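*Asks:* Generate coordinates for the sequence data below:
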Amino acid sequence: MSSNLTIKGARIFDCMEWHDDSLLVVEAGRIVSIVAEKPDRTGETVDTRGHILVPGFIDLQVNGGGGVLFNEQPTLEGIRKICEVHARFGTTALLPTLITDTREVTKAAIEAGVEAKAAGIPGFLGLHLEGPHLSMMRKGAHDPSLIRPMQERDLDELLACMRALGCLMVTVAPENTTIEQVERLADAGITVSLGHTDASFEIACAYAAAGARVVTHLFNAMSGLGHREPGVVGAALATGTFFAGIIADGFHVEPAAMDIAIRSKQGPGQIFLVTDAMSTIGTDMKRFHLNGRKVVREGGRLMLHDGTLAGADTNMLSSVRFVNEKLGVPLEEALRMASAYPADAVGIANHKGRLLPGADADFVLLTPGLELESSWIGGRKIFESNVDM
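*Replies:* This next block holds a predicted model:
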């Protein structure tokens, strides 16, 4: 394929406005412009025949897919498979996410991430380490025997990981992480997220002031919004610097609560979509294991034996449809929640999440009915479905 590419025949949403009767111009994997007339240039022209062209989705919390759970296969090939599978659902950049595990597994995951970056795995953005420095009280599906306080050794390893990868998110709880540690992580450019915590509103705000900028899966595994103690949920909504991921599968959060949160969130930080997807995505598997514990897939849920939700059985395109169709969120905002806002949350808005000149040519083509036609990364088609217009 030529490094010069022109996409015509699509209604284009650049994440700010729609462009009708326009063309997307790509060169060397980056967007040159959106123009009304075809420029005088050589290269390939693709006629999309009336599709919708939107920025590729960015998923900051992906535990697995295609039968691979990152905790069980923390390898280069594991990352490759996860990225390949999620591209089938419009995700063009993601953070493979490691749930609380042993030091050995964490080390292997980081090494795999460094290999994936060196190999240029399409869709690989960096890593998300969700734990082990969490709250026992709000552990969720995380193995309590592996939860522990952050030590100097842990902090040094995270700083080294950031230097090697350039994009790293860590989910921590104030119960097992100090203000000073968060300041050092944030100063190094690491995206610090509060999650699996029973912290108070006041403590959550103090950690935001120290540099924490994201809240992991809003409402789930955190102190709730009370009328005298607003908790982490209240801090996430009231503190403008916080971004917050949310799982839009209809099980993790009641739709009415999602709607209230989206409408009440103070900016500039926004609520964005995450899948929290597990190995079941793109497969018909009915069960898998997490830290030696069986997880069962049933009725759209993934559950431990006691009914605790263990990740989610959803993908990003389904999440976009959910907030658009079930909550009535305008399509434009639903798309921003899957692309622009997660890019903003991890500080990559200069080259991801919007179809602007100089940005990576990561985009998806959708039918008017919001079915995926194809996914593109760096101006290269990496997945094509067989849906008809």
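*Asks:* Please make it C-alpha for all contacts and neighbour counts, starting now.
*Replies:* Will do.
*Asks:* same for the helix ranked longest in the chain, what does it pack against?
*Replies:* Counting by DSSP state H, the longest helix found in the chain is helix 103-119. Applying 3 or more C-alpha pairs under 8 Å, 6 or more residues apart in numbering; DSSP states H and E, one finds that helix 103-119 contacts helix 76-87, helix 152-165.
*Asks:* please give me the structure for this one as well, since I'd like to look at both together:
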Amino acid sequence: MRQFLTGARIFTGETILDGHGLLVGDGRILDIVAPGRSPPAADRSVALDPGDLLAPGFLDIQVNGGGGILFNGQPTADAALAIVAAHRRFGTTGLLPTVITDTPDCHRAAAEAAVDAVARPGGGVLGIHFEGPFISPQRAGAHDPRFVRTPDDADLDFLCGLPARMQGGRVLLTLAPECVEDAALSRLMAAGVILSVGHTMANAERVVRAFDLGVRGVTHLFNAMPGIANRQPGPAGAALADGRPWCGLIVDGHHVHPLMMRAALAARPRGRMMLVTDAMPPTGTDASSFELNGRTIHRRDGRLVLADGTLAGADLDMAAAVRNAGSLIGLPLEECLRMASLYPAEFLGMAGERGRIAPGWRADLVLLRPDLTVRGTWVDGGWRAADAG
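*Replies:* Here you go, the predicted structure:
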């Protein structure tokens, strides 16, 4: 069905257009219609609120859970799809369900779930993110240290065989580069696994070496890694000084101080910083706690913490992250939106289809009110109001 959307402003991924219409059909954007042009033939014309903004749907590469579901606890395709549905209320039209450090059986079940979920049309599962288990025990954070380990041949065989089965989905692996040999890093990347530095004690030289090899990302910059010092810049210093990797940033006001976020944005090339939520099961619910590997995580004052105060994921959704990027960092609206859509699409190698509003691209869209709360979304051209759940 061809739909002609009119009335709202349109953010294309580069600029905001006034007075234009958008024609979508068969899950794709067919045309952007400038003022004065004759309306195109359509099966349905939809008049949107003129104060609203149409933007590319948000993409989130780090989502542990939502809607009361933890992917580690329920590593199934239905659970992954339910997590997407919970985050769709907040403008996210595609995400990587994320499994943190756990048993090999849990990771393999999560991989099979992702393969299944990616194949379901309109589901919004873009692949899988393994956050661990090949991380530094000294920077495990809320990850269970019992399951932290180094990769063996069976692990590498399993991971290297996964991208070919993913039917266009992506496999992202966060690891500590000091815990994985160069040959293993190269083998993983040659097989199509996207690698990201995180939960690491590596020195700056080791991190730069990882970037030289082709490691593309830095997972939740500043968190689960040493701080920057004048003679020991560490992973964060290497990430700020090197223009190649994409960095994820949790913009909730708790994980990173706003001044440090501003400094990071000033240091990084445009297009190399992404918003991530690191969201957990409470997103989309009023739950006050949940269980993670037998430990209770408490929801307190906008944070998710263990009993000792250690942060355990974030109490954040992508629409709130976009708003915070404006209010806490002071970024222009257009850049806030790019950090939630275009830049993660580029990081994942999906920029030919996602992250922009342009003819031929996917009709995955978010409709934002003037206060940047979400009125609803389109996925593959299909509308769902945010209050519909």
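*Asks:* Tell me which of the helices and strands packed on helix 103-119 of structure 1 sits most buried.
*Replies:* helix 76-87 (a mean of 23; mean count of other C-alpha atoms under 10 Å).
*Asks:* gap between it and the chain center?
*Replies:* How far helix 76-87 of structure 1 lies from its chain's middle: 14 Å, per C-alpha atoms, centre = their mean, to the nearest Å.
*Asks:* and after it, which helix or strand comes next?
*Replies:* Downstream of helix 76-87 of structure 1, the next assigned helix or strand under DSSP states H and E is strand 91-99.
*Asks:* That following strand relative to helix 103-119, how many degrees between them?
*Replies:* Computed by axes from the mean of the first three to the mean of the last three C-alpha atoms, to 10 degrees, the angle separating strand 91-99 of structure 1 from helix 103-119 equals 160 degrees.
*Asks:* Report the contact partners of residue 147 of structure 1.
*Replies:* 100, 131-136 (C-alpha atoms under 8 Å, 6 or more residues apart in numbering).
*Asks:* re the thing from before, with structure 2 overlaid, report how far the longest helix of structure 1 is off on average.
*Replies:* On superposition with structure 2, the mean distance recorded for helix 103-119 of structure 1 (mean C-alpha distance after the TM-score superposition for structure 1) is 1.0 Å.
*Asks:* buried ones in that helix?
*Replies:* Using 16 or more other C-alpha atoms under 10 Å as the test for burial, helix 103-119 of structure 1 gives 105-106, 108-117.
*Asks:* repeat for stretch 239-253 of structure 1
*Replies:* 239-250, 252-253.
*Asks:* Any chance you could list what contacts that stretch?
*Replies:* Applying C-alpha under 8 Å, 6+ apart, the contact partners of stretch 239-253 of structure 1 are 205, 208, 212-220, 236, 265-276, 301, 309, 312-314, 318-319, 322-323, 345.
*Asks:* Please tell me how far residue 295 of structure 1 sits from residue 141 of structure 1.
*Replies:* 10 Å (C-alpha to C-alpha, to the nearest Å).
*Asks:* before we move on, what about residue 119 of structure 1?
*Replies:* Counting by C-alpha to C-alpha, the gap from residue 119 of structure 1 to residue 141 of structure 1 is 32 Å.
*Asks:* same question, residue 67 of structure 1
*Replies:* To residue 141 of structure 1, residue 67 of structure 1 is 19 Å away according to C-alpha to C-alpha.
*Asks:* And the helices in structure 2?
*Replies:* 77-88, 104-118, 153-161, 182-190, 204-213, 234-241, 258-267, 318-327, 333-339, 342-347.
*Asks:* could you dump those helices to JSON lines with distance to residue 287 of structure 2?
*Replies:* Formatted as JSON lines, those follow (distance: least, C-alpha to C-alpha, whole Å):
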{"stretch": "helix 77-88", "distance to residue 287 of structure 2": "14"}
{"stretch": "helix 104-118", "distance to residue 287 of structure 2": "24"}
{"stretch": "helix 153-161", "distance to residue 287 of structure 2": "34"}
{"stretch": "helix 182-190", "distance to residue 287 of structure 2": "38"}
{"stretch": "helix 204-213", "distance to residue 287 of structure 2": "38"}
{"stretch": "helix 234-241", "distance to residue 287 of structure 2": "33"}
{"stretch": "helix 258-267", "distance to residue 287 of structure 2": "27"}
{"stretch": "helix 318-327", "distance to residue 287 of structure 2": "18"}
{"stretch": "helix 333-339", "distance to residue 287 of structure 2": "28"}
{"stretch": "helix 342-347", "distance to residue 287 of structure 2": "29"}
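*Asks:* Of the ones you listed, which is nearest residue 10 of structure 2?
*Replies:* Proximity to residue 10 of structure 2, assessed across the helices of structure 2 by C-alpha to C-alpha, is greatest for helix 333-339 (11.0 Å).
*Asks:* Mean deviation, that closest one versus structure 1?
*Replies:* Following the fit onto structure 1, the mean deviation recorded for helix 333-339 of structure 2 is 0.5 Å by mean C-alpha distance after the TM-score superposition for structure 1.
*Asks:* so where is that helix in structure 1?
*Replies:* The alignment of helix 333-339 of structure 2 onto structure 1 (TM-score structural alignment) covers residues 331-337.
*Asks:* How about residues contacting that stretch?
*Replies:* The contact list for stretch 331-337 of structure 1, computed with C-alpha under 8 Å, 6+ apart, reads 13, 15-16, 54-55, 57, 271-273, 320-321, 323-324, 353.
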